[in-house]
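A.B. asks: everything below, folded, please.
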Amino acid sequence: MGFRKARNSKVDNLRNYMTIVVGSVIMAVAVNLIFEPLGLVTGGLAGLAIVVKELTKFIWEGGLPVWIFTVITNIPLFLVSIKLLGIKAMFSVSLGTITYVLALAVIPIYDFQFNDMLLAAVVGGAITGVGLGMVFSVSASTGGTDLLATLIQRFNRHMSVPTILTIVDGTIIILGALVFGIGNALYAIIAVFITAKVSDGLLEGLKFAKMAYIISDEYDKIAQEIMTSLDRGVTGLSSTGMYSNKERKMLFCVVSKKEIVKITEIAKKIDPNSFVIVNDVREVMGEGFIEYKQ
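C.D. replies: Next comes the predicted model:
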């Protein structure tokens, strides 16, 4: 039993590391193929690096490469973070950051010459959102302003990390507006919005489920069928119909999105007069869903 748990733990860790690597590479693709060529500063160290590259073109041919600036700025952040948070806590962040920087250095910068800046902002934001969602889904990050906000919060407890991150990234976007113009900045804001929506959707999609309440006189048969055919647990809640003043069990169960149709079919098949209430569930942790890990 212990061997099986150890093996499962190694498989889970490997899967998480692969998710971090793939997500970091996807984020770098958006920077090198869309944001940098078009001068879209979407916040983060990559956005600041794009600004610095533009400002250093007169002293460095083509400007200081984004990946070099990202390395330079991340080094002090990592040294401080290791001291405050410990090496173990920084492993996943280190993997994400190293992969991200290497991808920025290796992936060629290519201008697809988007004639529609809005389309470029949407595509870039969506690509970044997928990569960011993958990295966040395993509680990791690619360093940068995320790490900076975490460090600042340790010395400024009355401000949350998201608030600090918004201020830092907002400042970087303003710098981008000063260098590339207000038009580019507005498109960059659209890209940031799309990134947030896609990454949030990806994270919620991984944890999203459906909750069903079933009221029926045939509650026992319905519960048995759900447990048998779907292998899902069902809870019977004591309830009283206020019109009939009749006591009965109200069934409560949580299932995946694709299983909720089967739940309603079972209820209606056994009792056509059954009353089924379906709600969205944002996050479910436990057996059959996402396992809680300390």
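
A.B. asks: from now on I want contacts and neighbour counts done on CA atoms only, so please keep to that.
C.D. replies: OK.

A.B. asks: so which residues of the stretch 51-200 of the chain form helices?
C.D. replies: For the stretch 51-200 of the chain, helices defined by DSSP state H, counting those that start in this stretch occupy the ranges 66-85, 91-106, 117-137, 145-155, 161-180, 182-207.

A.B. asks: compare those helices and give me the one nearest residue 275.
C.D. replies: Closest to residue 275 of the helices of the stretch 51-200 of the chain, according to C-alpha to C-alpha: helix 182-207, at 26.2 Å.

A.B. asks: immediately after the closest one, which helix or strand?
C.D. replies: In the C-terminal direction, the helix or strand that comes right after helix 182-207 (DSSP states H and E) is strand 209-215.

A.B. asks: buried stuff in the following helix or strand past that next one?
C.D. replies: Later in the chain than strand 209-215, the nearest helix or strand by DSSP H and E is helix 219-229. With burial defined by 16 or more other C-alpha atoms under 10 Å, the residues of helix 219-229 counted as buried are 219, 222, 223, 225, 226.

A.B. asks: quick one, longest strand in the protein?
C.D. replies: In the chain, taking DSSP state E as the definition, the longest strand is strand 246-255.

A.B. asks: which elements pack onto the following helix or strand past that one?
C.D. replies: Under the assignment DSSP H and E, the closest C-terminal helix or strand after strand 246-255 is helix 260-270. If you count contacts as 3 or more C-alpha pairs under 8 Å, 6 or more residues apart in numbering; DSSP states H and E, helix 260-270 packs onto strand 209-215, helix 219-229.

A.B. asks: to compare against the first, here's another:
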Amino acid sequence: MYVERLKYVIQSSVRKTSLYRRIFFVLCGAMLVAVSLELFLVRNSVIDGGIVGVSLILSHLSSFETGPLLLLLNSPFLLVGYQYMGRRFVFLSMLAIFALWSGMFLLKPYPVLTTNPFIVIGVGGTILGLGIGLIIRYGGALDGTEILAILLSKRTRFSIGQYVMIFNFIIFGSSVFVFGMREAFYSLVTYLIAYNIIDLSVQDQ
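C.D. replies: As a prediction, this is how the structure comes out:
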């Protein structure tokens, strides 16, 4: 699953899609992620995996907003991404992060749409997956842990997917102590739904 997604990110830099079209769909994807996080997941103590999940946990434990944390924590990975995936990848990824930050800020005054866990997980996870899938499909990313997984997999016997699962196991395990066991389980299920939707989103038509 992750291998195909990462290959798509790398290969998309050479596809003949105009930059303006990429920007449009990356912005749309970031807005969908903002809706999912702000109106479904975060205020129900449900988080995503990767750097987004770490940013949400740290934001919950501190007075910092999620957006600046997301940019700060992703910065080292974006520098690596510049070397391996090019300027356009970094530009689109930073655009996605800033758009997500802005979207979450604009949606913060609005109440959460539901507290029903089945709707939160199902709808929130689906919207999250669609949003991230659009960002990936058009050449950007919100999560630098996958770039790290690429580099580590080249130097060890573990695969990219195994490294990503290890990172997220640590993140969801940590969320147990912050939000509780039930919320950590909900986060894991949401994560599985979202990344299956991402796989569908990035497939060639």
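
A.B. asks: overlay the chains and give the TM-score.
C.D. replies: Put the two chains on top of each other and the TM-score (TM-score structural alignment, normalised by the length of structure 2) is 0.78; 190 aligned residues with a C-alpha RMSD of 2.5 Å.

A.B. asks: hang on, the earlier thing: what helices or strands is the longest strand of structure 1 leaning on?
C.D. replies: With contacts defined as 3+ C-alpha pairs under 8 Å, 6+ apart, the packing partners of strand 246-255 of structure 1 are strand 209-215, helix 219-229, strand 235-241.

A.B. asks: tell me the angle the longest one makes with helix 260-270.
C.D. replies: Comparing the axes of helix 219-229 of structure 1 and helix 260-270 via axes from the mean of the first three to the mean of the last three C-alpha atoms, to 10 degrees yields an angle of 140 degrees.

A.B. asks: pull up the aligned stretch in structure 2 for helix 219-229 of structure 1.
C.D. replies: Residue correspondence for helix 219-229 of structure 1 in structure 2, counting by TM-score structural alignment: none.

A.B. asks: list the buried residues in stretch 196-205 of structure 2.
C.D. replies: For stretch 196-205 of structure 2, by 16+ other C-alpha under 10 Å, it's 196, 197, 198, 199, 201, 202.

A.B. asks: which one of those is nearest residue 122 of structure 2?
C.D. replies: When those are compared against residue 122 of structure 2 (criterion: C-alpha to C-alpha), the nearest one is residue 197, at 11.0 Å.

A.B. asks: you'd agree the closest one is up against residue 131?
C.D. replies: No. Taking C-alpha atoms under 8 Å as the definition, residue 197 of structure 2 is not a contact partner of residue 131, at 9.4 Å.

A.B. asks: count of residues packed around residue 65 of structure 2?
C.D. replies: Neighbourhood size, residue 65 of structure 2 [other C-alpha atoms under 10 Å]: 16.

A.B. asks: once you drop chain neighbours, what's closest to it?
C.D. replies: residue 59 (5.7 Å; C-alpha to C-alpha, 6 or more residues apart in numbering).

A.B. asks: quick one: contacts for the aligned partner of that neighbour in structure 1?
C.D. replies: The alignment partner of residue 59 of structure 2 in structure 1, by TM-score structural alignment, is residue 53. For residue 53 of structure 1, the contacting residues are 62, 63, 64, 65, 66, by C-alpha atoms under 8 Å, 6 or more residues apart in numbering.

A.B. asks: please point out which of these structure 2 shares.
C.D. replies: Retained in structure 2: 63, 64, 65, 66, out of the contacts of residue 53 of structure 1 (criterion both residues aligned by TM-score structural alignment, their matches' C-alpha atoms under 8 Å).

A.B. asks: make sure residue 19 of structure 1 is actually in contact with residue 136.
C.D. replies: No. Counting by C-alpha under 8 Å, residue 19 of structure 1 does not reach residue 136; the two are 9.5 Å apart.

A.B. asks: most surrounded residue in the contacts of residue 53 of structure 1?
C.D. replies: If you count neighbours using other C-alpha under 10 Å, the busiest of the contacts of residue 53 of structure 1 is residue 66, which has 23 neighbours.

A.B. asks: so which two of the contacts of residue 53 of structure 1 are the farthest from each other?
C.D. replies: 62 and 66 (10.8 Å).

A.B. asks: which residue is the nearest non-sequential neighbour of residue 93 of structure 2?
C.D. replies: In space, and not counting its chain neighbours, residue 93 of structure 2 is closest to residue 140: 4.4 Å by C-alpha to C-alpha, 6+ apart.

A.B. asks: measure the one you found to residue 79 of structure 2 for me?
C.D. replies: Going from residue 140 of structure 2 to residue 79 of structure 2 by C-alpha to C-alpha, to the nearest Å gives 14 Å.

A.B. asks: swap in residue 199 of structure 2?
C.D. replies: Counting by C-alpha to C-alpha - residue 199 of structure 2 and residue 79 of structure 2 are separated by 26 Å.
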